[in-house]
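Asks: Below are the sequence and a predicted model for it; my questions follow.
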Amino acid sequence: MRTPTTVEKLRGLPWSYATNAANTVFSQFVYMGSVFVLFLDHLGLSKTEIGFVLALTPLAALIAPFVAPYTARIGYKRAFVLYYGGRKAVTVLLLLTPVILSAYGGRTAFWFVAGVTALFSLSRAVEETAYYPWLQEFVPNSVRGKYSATSNIFTAFTGFVSVWIAGLVIGHTAGLNGFMLLFAAGIVAGFVSVWACTFIPGGAPNPSEAAGERNLWAALRDADFRRYLLGLALITLGTVPLASFLPLYLRDLVGLDSSAVVFIQMGTLLGTLSSSYLWGWAADRYGSKPVMLTGAAMLVAQPILWWLLPRQMVWSLYPALGVAFLQGVGNLGWGIGAARLLFVTIVPTEKKMDYLALYFFWAGVTSGGSQLLGGRVLDLTKSIAGQWGPLMLDPYTPIFLVSLLMPLGSILLLRAIRGDSPFSTSQFAGLFLRGNPFLAMGSLVRFHWARDEEDTVAVTERMGTIRSRLAVDELLEGLADPRFNVRFEAILAIARMPADERLIAGLVKTLEGRTPALSVLAAWALGRLGDEHAHAALRTALDASSYRSVQAHSARSLGTLGDRSAVPVLLERLTHEEDEGLQVAYASALGKLGAVEATGPLLGLLGRCEDEMTRLEVALALARLVGDERHFIQLLRRLRTEPDTGAAQAVSGLARHLAEEGGISAEAQATLLLSAEAFAQNRMEAGVEQLLAGIASLPPLAEAGADDIRRVCVARLAVSPEPPIDYLLLLLFVLRAG
C-alpha cells in the first residue's frame, strides 16, 4: 500500500474543501438543517416520530465496527466514494413523497420517508466508517487545525448562502413544493460533491489491516479513549436534542415564522465563518485540548440564552440571531478541538480502524439516542406551562436543563485527558485576556505578510506595544530572523512583554550568541522582564562572556533582578577590575542590591571617576545603600535646575528635620539656616562652609555605611573651591536619609 507524500496530500486538500462545500448544500437542503425538521413537521409527525426519523442517521453507525474491515479491504477511498454516491442516489426517492402522501396518506408517507432515511443512513454509516481513517491519512497533522478552519470557512460560507436561499424558498412557496425544490437542488450539489472527492489522494486498499487481528477491547481499555467517548456522550446528550428541536421551539414558542426559523441558521453559520480561522490557528499553535474545552465552556451558556429569548415579539429574530452566532462559535471551537485531539493524540495510527469504528459507533448511539429521547420528552412534557422568575416553564424546559448540565460534566471529565501541548485551558484563555487580542491578531497577520525589513520592524515594534501573549511565537520568529534590525526590534518588543518562559529562553539564546550588540540588548531585556529564570544565564554571561559590554549589562540586570547571590562576585570584580565601564556597571548592580559592604570600594570609585554622568551613577549607587533613590533623583533635579535655590531648600529642610528629631543643637541649627541663606544668595562656597560647620557636631548616622559616605563627602567638600554637585548632592541626601 503506497502512502501519499505530504506534497500530494497538500495538493489534494482543495478537493476536500470542494467536497465538503458541495455536500453542505446537500445537507442544508435535505437532511441536516432546519428544512428537514420543518418538512417532517409539515407531514404531521409528532415530536416522537420526528425524533425517530432524525435518530435513524446517527443510529446507523451501530454497523461501523462490523463494516470497518470491509472498508479497509476494498480501500477507504473506494468505499467512501461508492457509498457517498449511494446515499445521494437513495435521496432521489424523497422527491416521490408528495405522490406517496397524496395516494396513500400521512402514515404511509411517514414510513416511506423513514425508509428512505434509513437507507440513506446505512449508506452514510459505511461511508463515514471509511472516511475517518482516510481523513487521518490525507490531512498532515502539522496543518490539521488549519485544514479544519479552512474547510469550515468554505462550508460555513456555502451553508450561509444555502440557508438564505432555503429561507426564501420556504417563505415564498406553499405545501411541499418548496421542500421538493430544495431537495432536488441539494441532490444535484450532492453529486458534484461525489465527483470532487475522487481527486483526494490516499485511502488505498489495506488487506493487511483488514485481515489483522482485531481487538476492540484493547481500544476500550485505553483510559484516554474512554474519557473521550464519555465526554463526547455528555456533550452530545446536551447539545443534539436542543439543536434538533430548536426550529420547532423558535416557531411554536418564540413566535418566528418558518422562513425566519431557517434564517436563524445563518447566525450559526456566520459564527462558524467568523471564528474558523481563529479556532484552527489556535488548535495548531496551542493544542487541541484547550481549544476543545474552551468551546465546550461556551456551549454551557447556550441553553440559558435560548431559554431567555423574548417570546412573541416582532424583534425576537434579532437576539435569536445573536445567540445562534455565539452557538456557531462555540460549536466550532468544540468541533475543531475535539476532532484534532482525536486524530492527533487519542487514536494511534496503527490502530485507527478499531478506534475510529468504535468512535463512529459511539457517536451514532449517543446522537441517535439523544434525538429519540428528546422527541419523547417533548411529547411527555407538552402540558408543562408556567413561569419561575424570568424563566418560562414549558415542554422545552427539561431539554434546556439537560443542555446546561451535560456540557459541564463533559468539561470536568475531559480535563483529565492527555493533551497535545503544554498549554492549559486557563493559560489559553489568559492569552486573550492580556493585552488587546484583536490588535494582536491583526499584527500577527501583518507580520507574516510584511513586504520588507522596514515593515517587519514596524510590526514587531507594534507587537511589543500591544503586550499580548498571542504574539509570543512571532516574536521568537523575529529573534531568529536573519535581518539584524528585525532581531534588534524583537528584543526591544520582548522587553515590553509580560514574562514568558519561551521568551526568556529566546533571550538567553541571544545572550549566549556571538553578536555582542544583540547580546547586550538581550541582557538588558532579561533584567527588564524581571523573571528569576534569567538569573543563571546572566551569571554565566557575567563569568564567561568574552565581551566586556555583555558582562557589564549582565551585571546591571542581575542588580535589577535583585540577585543577592551575585554580590560576592560583583564585589570581588569591582575591587580588581581596571576597566572603568565595568567598574561602574558592578557599582550600579551593588547599589541596587543594597550591598552595604561595598560602600568603601564605591567611594573609592567615585573619587577616581572624572566623567560627570559616571560620577552621578556611582553616587546613585551609594545613595541606594542608605535610602530611597526617588528622593535622590528629586534632589538632583532641583540642584541641576537651580543649584542655589535647590541647595537652600534642601539645607533648610534638613535643619527643620533635625530639629524635630531632637538631634541638633540650637547653635548648629542656626548655622544650617545661615548655610541655607548663603545658598539662596548664590554664595555656594559660603553655603558649603556653613553646612560643614553646622553638621560637625551631629551624632553618628543610623544607616549602615551612611557615616562613611558622610565622612568622605565632608572631606571632599572641605578642600574643593568649587563644590562638586555629586558630593554635595550625596551629602545632603545621606544627612536626610541616614
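Replies: Happy to help now that I have it.
Asks: Going by C-alpha atoms from here, please, whenever you check contacts or count neighbours.
Replies: OK.
Asks: Pull the number of nearby residues for Ala103.
Replies: 11 (other CA atoms under 10 Å).
Asks: swap in Ala64?
Replies: Using other CA under 10 Å, the number of residues around Ala64 comes to 27.
Asks: In this model Val126 seems to touch it, though I could be wrong.
Replies: Yes. Between Ala64 and Val126 there is a contact under CA atoms under 8 Å: 6.6 Å.
Asks: also this one, for the comparison:
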Amino acid sequence: MSEQLSAFRIKKARRIFDSFSGINSFSFALVTGNTITLYAMLLGANSTVIGLLGAFMSLSFFSIPLGKYGLKRWGLVKTFAHNWTLRNFSLLPLLLIPFFYVRGDLDISLVLMLLSVFLFNFFRGIGLISNNPVIGILSTGKNRGEYIVWLSLINNATALVATLFLAVLLWHGSGVEIYNIAMIVGIVTGTIASLLLYWLPDSGMKSFESTEKPLSLFSTLKVAFANHNLRTFLFSYLVLGLGIGMARPFIIVFCKEVYGQSDGVLTLFTLCSVLGALLMGLVLRLVIDRLGAKPMYIIFSAIVPVSLFFAFAAPAIGAPVASLIFLSLLSAVVNVGFAGQESAAQTYFFATVPRNQLVDMSMLYFFILGGTGVVGAVFGGAFLDFLYAVGFSPVVAYRIFFLVCIVLTGFGIVIQRRLQDLGSYHVRDSLAVLFSPRDMRALTLLRKLDTTRDPERETRLIAAIGTVGSAISVEKLLDHLSSPRFVVRYEALQSVARLERLSPRVTETLLFELENREFSTAALAARLLGQFRVSHAGSLLRLALKSPDYRLVAEAMLALARIGDERAQFLVGQVLVSSNNPFILIHGVRAMEIWHNTSAVPILLDLLRNDYLPAHIADETILTLSELMGVPRRFFYRYEEYIRERDKMNVFIYEEIDEMFSRRKRKDHDFQKIILDFLNDQFADEPFVRWVLDFSRGKTGIFSALLVSVALDADLNRQESFRFFLCFWAVTVFGNPKLIEK
C-alpha cells in the first residue's frame, strides 16, 4: 500500500476499510472489555484474575515491535491481515469453556480464558503496527481529519450495536451458554473483518516512514528526556495512565459487587459507556483543532477524578431506581474522561514530537500506554483482594481503591499544567467555549464549512457564522480571505464586526486588507479598524484618503474620526471641499460630527458654500451643525417638517418663538420681527447679527462666534435652509441663553 495511490483507489480502499472498521468494532465489543469481565466473574474469577484480563489488553502494545519483522516479510497490509486473522483464531479455546464449566472445572475454564485473551492481544499488538500507517494513507488530503473522525464514529456506533445485541442476549439469561453465543458471533464477525483487509491495495510498504535510522530503546529514552516538554508530557501520561489503568477494569465490577446489579443491567452500563465515548467524539472533533490539544488533555483528564469522586461517595446504595440512574451516569461520564484524554494526549504527542522521531517515540508512547495499563490493572486487582483479605467490606474497599485512583490522576493533572501551550487556548477560555452555546454553534458551522464543496453553500455558511459573533470562528474565517471569490472574502471579513475585541492576528489581517485590497475589501477593513478604535492604523488610513476607491476614502474618513486622529481632520476637510462624490461627502460630514470639535464647524461651513452640493448633503451638513452647536434634538423633527413643507417655514419658526415666549413668560416683538425678517430675506442679516451680539453681552462661545461670523456671508445666508437653521438656533438661544456660550 502506498501513499501514491490514485484518488479512485483511495476511495475504493476507504469503502473496504470502513466496512472492516464497522465489523471489527462489532466483534471487538463482543469479545473484550466488560463482556470478558462479566464472563470471568460468572466463572468465579477473583479481582486478580480480572486485573490480569484487563492487563492483557495493554500488554498488546509490547508486541508491536515484533510487527517490524512482519513488515519486512509480508508488507503493510498482509502483516495487518495475517495477525488480525490469528487474533480471532486465538479465541477459539473460549468455545471449550462450557464443556469444562458443566463438569465443574472452573480453574481450567479460567486458564483457557486467560490463554485466549493473552494470545488475542499478542497478535493484536503485532498487527497494530500497520493500523495507523494504513489510516494515514487512506486519510491523505484536505479531509484527513474528517475521515479519521468518521472512522471513530463508525467504531463507536457499531460497538453500540454490539452492546445492544449483548444486552438482548443477557436479558434472557446470563448463563455460560449466553456468553458462548456472544463469543461465537464475535469470532465469526472478527474473521470476516480480517478477510476484508486482504482486499486493500498493497504496494509492499515495508516499514514506517522515517528519515533516520531507528533508535534503540535506551537512545529513545535519552532523546525523550532531553526534551523538557516531551519529558513532562510522558511523565504526566505515565501517572495518569496508572490511575486510569487501575480504575478502568473495575468500574463494571464496582457496579456488580457494591450495588449488586445483574449482568443484564451491567450491559446497560456498558451501553452508557459507549454513548459517553460517542459524546466525547462529537465534542472533541469540533474543538480540539480550534482550541488546542493541551486544554482538552487537561479538561478530559479532570473529568476522570471528578467522576471517580462520585464513585468514592457511592450514593444511592439500596435505592434501585436512584442507583440505576447514578451508575448509568457514572459509566457514561467516566468513559468520556477515559476516551477524551486518550485522544487529546495522542494529538498533543504528535504536535510535540518531531516528524523524524515519530516512529521511535511512538514505540515509547505505546510502551507507557501498555505498561500503565498492565501495572494499573494488576495492581488494582491485587490491591482490592488485599483490602478484602484484611476485612474491609466492598463499599469501604472500593472507596479506598477509588481514592488512590483520584490521587494518581489528580497528580497527573498537576504535572499537565507545566506543558507548553503550543498555541492553544487557556483551560479557562476553553471551558468558556465548551459551555457557550454560541461558540459551539459556531464550531459546528465551521465544521460544515470545512467539508462543503459548494461555493454557494460556502458563502451562506460564512454569513451564518458571521451572525453568531464568536471570536473562535472569526479566526478561522480569516483563512477564507484568500478565496478568489469576492463574496466569500467579504463575508469572512464582515464577521469581524460582531466581535467584542480584536485579537492581534485579526488586527494584522485588517491592516493588510486596508493596504492591499483597494476596490475589494479595503473599505470594509477601514470601517472595522475604526469600529474597534485601532489607533495605530492612522497612517494607513491617512494614505487611504488619496485612494481612487471612493468607498475606501469614505470609510477611512469615518475611521480616522473614530480613532480620534485630529491631525487627519484637516486632510478630510480638504477631501470634502474638493470632492463632488455624494458618498464621500456624506461620510465626511458624519466624520466631522464624530470629531465634534471647533475645527469641524468651518469645514462644514465651507462645504455648504459648494454651489453644486446636493440638497440631501446640505441637509445632513446642517443637521450636523445643529449637533455641534448643541441645538435641541427637536430641531431634527422641525427640519424634517420644513423639508416636506417649505412654504410653511414661517409657521414653524413662529411656533418655536411662541413656545419660547410662553416659557419665559414675556414677549419680545422686536426679536420676533428680526427673526422672521431674516428668515424671509437674506439681506436682513445685519439686524440678526446685531441682536446676537447684544444678547450675548460678550459671552459668545467659540461655536457661536463661528456661526455668527458667517451669518453675513452671502454665499451661505442666501440658502433658505441655512437661514432656517440660524433662526431656529437664535430662538433656542433666546429660550436658553447659556447656549450662546457654547
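Replies: Everything's here; your move. Source: prediction; values computed, not measured.
Asks: Just to check, Leu119 of the second structure is in contact with Ser90?
Replies: Yes. The criterion here is CA under 8 Å, and Leu119 of the second structure meets it with Ser90 at 5.8 Å.
Asks: Can you find the partner of Ser546 of the first structure in the second structure?
Replies: Matched across to the second structure, Ser546 of the first structure falls on Pro548, judged by TM-score structural alignment.
Asks: SS state for its match?
Replies: Here Pro548 of the second structure is recorded as coil under DSSP: H, G, I helix; E, B strand; the rest coil.
Asks: That one: how many residues sit nearby?
Replies: The local packing of Pro548 of the second structure (other CA under 10 Å) involves 11 other residues.
Asks: ok, now which ones touch it?
Replies: Contacts of Pro548 of the second structure were listed using CA atoms under 8 Å, 6 or more residues apart in numbering, and none were found.
Asks: Could you measure from it over to Glu456 of the second structure?
Replies: 31 Å (CA to CA, to the nearest Å).
Asks: What of Leu30 of the second structure?
Replies: Leu30 of the second structure is 45 Å from Glu456 of the second structure, by CA to CA.
Asks: Mean deviation, the helix or strand harbouring Arg573 of the first structure versus the second structure?
Replies: Assigned by DSSP states H and E, Arg573 of the first structure belongs to helix 567-576. Compared with the second structure after fitting, helix 567-576 of the first structure deviates on average by 5.3 Å (mean CA distance after the TM-score superposition for the first structure).
Asks: cool, stretch 516-529 of the first structure as well?
Replies: Stretch 516-529 of the first structure, aligned to the second structure and superposed, deviates on average by 4.0 Å (mean CA distance after the TM-score superposition for the first structure).
Asks: Name the SS class of the closest residue to Leu625 of the second structure other than its chain neighbours, please.
Replies: In this structure, Leu625 of the second structure finds its nearest non-sequential neighbour in Val601, 6.9 Å apart by CA to CA, 6 or more residues apart in numbering. The three-state label given to Val601 of the second structure by three-state DSSP is helix.
Asks: so how far is Ala7 of the second structure from Arg562 of the second structure?
Replies: The value you get for Arg562 of the second structure to Ala7 of the second structure, if CA to CA is used, is 53 Å.
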